[in-house]
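**Q** one predicted model, sequence on top.
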Amino acid sequence: MSAKWRNGLMLLAVVLLVVLPLLFVQGEFGGADDAAEGAISELAPSYEPWFKPLTELPGETESMLFALQAAIGAGIIGYTVGLLRGRQDKQKLHDQKN
């Protein structure tokens, strides 16, 4: 299988992983914090949190910070994979010359 076909299939898989859940999963997407808060309020309605947040961020700001964190992580992983792949290719080229 050529690299062109393999790349095309991987791109299709990524697109399907993004689109299919949006089509088939109904309802609102909530975070783990909301689910935990709901579970705690069901199990112990009189529970008082130990700490209060220093500041309340609007939902858009929270989402933006989460997306920024994900983008930075993806950038670091992509850079590392590219660096390691480049070193591997350089080593193969060096080995072929000798």
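**A** Structure received. Numbering: from 1, shown residues only.

**Q** when you work out contacts or count neighbours from here on, use the C-alpha atoms and nothing else.
**A** OK.

**Q** burial count for residue 61?
**A** Neighbour count of residue 61, defined by other C-alpha atoms under 10 Å: 11.

**Q** separation between it and residue 18?
**A** 23 Å (C-alpha to C-alpha, to the nearest Å).

**Q** and for residue 10?
**A** 13 Å.

**Q** what's the answer for residue 92, then?
**A** 36 Å.

**Q** for residue 7, same thing?
**A** According to C-alpha to C-alpha, residue 7 and residue 18 sit 17 Å apart.

**Q** can you give me the helices for the protein?
**A** Along the chain, counting by DSSP state H, helices occupy 3-24, 32-43, 59-97.

**Q** dropping in the other structure now:
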Amino acid sequence: MNQSSKNIWIITAVILLAVLPLLLVQGDFGGADGAAEQMIGELAPGYKPWFAPLMEPPAETESMLFALQAAAGAGFIGYAIGFLRGKAAKSKAQ
């Protein structure tokens, strides 16, 4: 198995890991936003929000997007650290 086919299999697995839970898992995924909204309603019943969201995705989609954002950030940080370490190792070898 060559390197490009391994990469394709890895990318396919990552995509499946992101998409399959959205299709197969059904449930209510409440988060901090819902808890905060409930607490505000209890503390200040007359509170009116300043604006309304343009779009409210289902809770599981919102959770997936948050996890994707965290994974992208971690990937970027890992890449930057690896790049800098590789650059340092290369300059030491010269």
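**A** Nice, thanks for sending it over. In this text, all values refer to a predicted model and were calculated from it rather than measured experimentally.

**Q** need the TM-score between these chains.
**A** Superposed pair, TM-score by TM-score structural alignment, normalised by the length of the second structure: 0.60. Supporting alignment: 66 aligned residues with a C-alpha RMSD of 1.8 Å.

**Q** possible to save the helices of the first structure as CSV with distance to residue 53 of the first structure?
**A** Below are the helices of the first structure laid out as CSV (distance: least, C-alpha to C-alpha, whole Å):
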stretch, distance to residue 53 of the first structure
helix 3-24, 32
helix 32-43, 13
helix 59-97, 13
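
**Q** which of the ones you listed sits closest to residue 52 of the first structure?
**A** helix 32-43 (13.6 Å; C-alpha to C-alpha).

**Q** ok, the residue nearest to residue 63 of the second structure when sequence neighbours are not counted - contacts?
**A** Closest residue in space to residue 63 of the second structure, ignoring its immediate chain neighbours: residue 29 at 7.8 Å, by C-alpha to C-alpha, 6 or more residues apart in numbering. Residue 29 of the second structure sits next to 59-60, 63 when contact means C-alpha atoms under 8 Å, 6 or more residues apart in numbering.

**Q** of these, closest to residue 71 of the second structure?
**A** residue 63 (12.2 Å).

**Q** can you tell me how far that closest one is from residue 80 of the second structure?
**A** Using C-alpha to C-alpha, we find residue 63 of the second structure at a distance of 26 Å from residue 80 of the second structure.
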